[in-house]
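Q: Sharing a model that was predicted from the sequence below.
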Amino acid sequence: MSKDFYQAIEDRRSYYAVSKEQVVSDERIVEVVEHAVKHVPSAFNSQSTRVIVLLGAQHDKFWNLTTETLRKVVPEENFAATQEKMDLFGNAYGTVLFFEDEEVVKGLQEQFALYADNFPVWSEQTSGMHQFAVWTGLEIEGFGATLQHYNPLVDDEVKKEWNVPSTWKLRAQMPFGKPAAPVGEKEFSSLKERVKVYK
């Protein structure tokens, strides 16, 4: 599949209805993720983003774990809607977990004390850029995805299950799969209110 950069950005949407049907090889999925991790910029070239790609049974394990974690905090009478969401995400082909390595951030704060307060902010910015790059890359390959945030509820279980270093902070989860239903039209605010140009 081939799309130019602008078309890929336009087509990238939140797809909740996705399936486990294979779209490209697992190797290609890893290539897309690795390309983003290698080439997306970061402040001071910190390269603080860390990623785990969960496929097959490991993907299923993550959403089962998340479901059981949520069951402990969501009242039983309200759990049906939560279960519905978990089923949607569980039906996906895989999940990308995005982390930031706090050890890297702390090291930069110590090395460049003048900017110490900025490094956590810049870390969040680079995480967001990685999420966008991976999401758009998966879109180009024919996947639909969403961005979820069940951290910090699942952090401890994730660290135990996948031997995640203690310094990695979970920032987002991205389930992805073959689109199984069209998405609705997206509404846009006026660009005149959002973009100012001065010459």
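A: That came through fine. Numbering: from 1, shown residues only.
Q: switch to C-alpha atoms for all contacts and neighbour counts from now on
A: Noted.
Q: could you pull out the helices for the protein?
A: For the chain, applying DSSP state H gives helices covering 5-11, 26-39, 57-71, 79-90, 102-111, 119-140, 155-161, 191-194.
Q: ok, and which of the ones you listed has the densest surroundings?
A: Using mean count of other Cα atoms under 10 Å, the stretch among those with the greatest mean number of neighbours is helix 119-140 (a mean of 21).
Q: what about residue 52, how many residues close to it?
A: Neighbours of residue 52 under the rule other Cα atoms under 10 Å: 15.
Q: Identify the residues contacting the residue nearest to it when sequence neighbours are not counted.
A: Closest residue in space to residue 52, ignoring its immediate chain neighbours: residue 97 at 5.1 Å, by Cα to Cα, 6 or more residues apart in numbering. Counting by Cα atoms under 8 Å, 6 or more residues apart in numbering, residue 97 touches 51-54, 170-174.
Q: Distance to residue 19 added to these, as a markdown table?
A: As requested, the contacts of residue 97 are exported to a markdown table (distance: Cα to Cα, whole Å):
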| residue | distance to residue 19 |
| --- | --- |
| 51 | 22 |
| 52 | 20 |
| 53 | 17 |
| 54 | 15 |
| 170 | 25 |
| 171 | 24 |
| 172 | 20 |
| 173 | 17 |
| 174 | 14 |
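Q: alright, now check it against this:
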Amino acid sequence: MEQIFKDFKAGKIDTFYRKMYPQLLIYAGRHLGKDYAFLAEDCVQDAIYQTYLHKDSLASTFAFKSFLYSCIYNATISLLRRQAAKENYLSAYTKDEEDENFLNSLIEQETLDILWNAIGQLPKKFQELFELSFEQGMKNAEIANLLNISESAVKKRKAQFITLLRQHFSQKTNDEIRLILIVSLKLLNL
């Protein structure tokens, strides 16, 4: 063991991997249990890396082994805690909530497609206004400065923009309009 420790400190890890690695995997696997034993190698590799980073501060074989096994133990405990938290989080969602979330995301995407299609059919100056105001969140004064127009002109363009969208959506069915309103309100945080 003393030679493995000296080689490890010198950066020669071949002997370490041949002689100690299998034992370390068994140790990690025992702590992880059969459900997570497949992650033992990740824990061991992380522990070896941490030990290698601290190799200069390890004064003895005992300190080396203690540090290495402590790192493996801590890695397995951390991994098990993360898995438990993940399982608790996932179990909080029921099948109905998953279905509802999926349906809501589908409706939202369809509505966004309709909205982007409508905006894409508007003249470029209104598309630019939409991007600056709603996507980038710029204030009217900032937009006026950027476009080299007055602030009142920005306000008028916004009013025209809304009028054009209303005209476009007045040709749509009630279901499409409801979808668009729901998503628009979400987008505008209303």
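A: Structure's in. What do you need? This is a predicted model, so every value here is computed, not measured.
Q: TM-score of the superposition?
A: The pair, once superposed, lands on a TM-score of 0.29 when counted by TM-score structural alignment, normalised by the length of the second structure; 79 aligned residues with a Cα RMSD of 4.3 Å.
Q: returning to what we had before: drop anything exposed from the contacts of residue 97 of the first structure.
A: Buried subset of the contacts of residue 97 of the first structure (neighbour count, 16 or more other Cα atoms under 10 Å): 51, 53-54, 170-174.
Q: Between all of those, which two are at the greatest distance?
A: Maximum pairwise distance among those (Cα to Cα): 15.5 Å, between 54 and 171.
Q: next helix or strand past the helix or strand hosting residue 142 of the second structure?
A: Using DSSP states H and E, residue 142 of the second structure sits in helix 140-147. Note on helix 140-147 of the second structure: by DSSP H and E, the next helix or strand toward the C-terminus is helix 151-170.
Q: That following helix to helix 140-147, inter-axis angle?
A: Angle of helix 151-170 of the second structure versus helix 140-147, following axes from the mean of the first three to the mean of the last three Cα atoms, to 10 degrees, is 100 degrees.
Q: got a list of contacts for the following helix or strand past helix 151-170 of the second structure?
A: Scanning forward in sequence from helix 151-170 of the second structure by DSSP H and E, the next helix or strand is helix 174-187. Applying Cα under 8 Å, 6+ apart, the contact partners of helix 174-187 of the second structure are 107-108, 111-112, 114-115, 169.
Q: Inside helices: which ones of the residues you listed?
A: 107-108, 111-112, 114-115, 169.
Q: and these as TSV, adding neighbour count and distance to residue 70 of the second structure?
A: Shown next, in TSV, are those (neighbours: other Cα atoms under 10 Å; distance: Cα to Cα, whole Å):
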residue	neighbour count	distance to residue 70 of the second structure
107	16	50
108	18	49
111	21	53
112	17	52
114	18	57
115	21	56
169	17	64
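Q: ok, residue 71 of the first structure touching residue 79?
A: Yes. Under the criterion of Cα atoms under 8 Å, residue 71 of the first structure makes contact with residue 79 at 7.1 Å.
Q: What residues does the residue nearest to residue 29 of the first structure when sequence neighbours are not counted make contact with?
A: Closest residue in space to residue 29 of the first structure, ignoring its immediate chain neighbours: residue 138 at 7.5 Å, by Cα to Cα, 6+ apart. Residue 138 of the first structure makes contacts with 29, 32, 144-145, 176, as judged by Cα under 8 Å, 6+ apart.
Q: And residue 54 of the first structure, by the same measure?
A: Neighbours of residue 54 of the first structure in contact, by Cα under 8 Å, 6+ apart: 62, 94-97.
Q: how about a cut-off of 10 Å?
A: Contact analysis of residue 54 of the first structure by Cα atoms under 10 Å, 6 or more residues apart in numbering lists 60-62, 93-97, 162, 174-175.
Q: Secondary structure element holding residue 81 of the second structure?
A: Here residue 81 of the second structure is covered by helix 61-91, with elements defined by DSSP H and E.
Q: Okay, buried residues for that helix please.
A: Neighbour-count burial for helix 61-91 of the second structure, with 16+ other Cα under 10 Å as criterion, is recorded at 64, 67-69, 71-73, 75-77, 79-80.
Q: Adding distance to residue 25 of the second structure as columns, could you present these in JSON lines?
A: Formatted as JSON lines, those follow (distance: Cα to Cα, whole Å):
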{"residue": "64", "distance to residue 25 of the second structure": "17"}
{"residue": "67", "distance to residue 25 of the second structure": "16"}
{"residue": "68", "distance to residue 25 of the second structure": "12"}
{"residue": "69", "distance to residue 25 of the second structure": "11"}
{"residue": "71", "distance to residue 25 of the second structure": "13"}
{"residue": "72", "distance to residue 25 of the second structure": "9"}
{"residue": "73", "distance to residue 25 of the second structure": "11"}
{"residue": "75", "distance to residue 25 of the second structure": "12"}
{"residue": "76", "distance to residue 25 of the second structure": "11"}
{"residue": "77", "distance to residue 25 of the second structure": "15"}
{"residue": "79", "distance to residue 25 of the second structure": "15"}
{"residue": "80", "distance to residue 25 of the second structure": "16"}
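Q: out of the residues you listed, who's nearest residue 45 of the second structure?
A: Set against residue 45 of the second structure, the nearest of the buried residues of helix 61-91 of the second structure by Cα to Cα is residue 72 (8.7 Å).
Q: Now that closest one. Nearest residue, chain neighbours left out?
A: Residue nearest to residue 72 of the second structure in three dimensions, not counting chain neighbours: residue 47, with 5.3 Å by Cα to Cα, 6+ apart.
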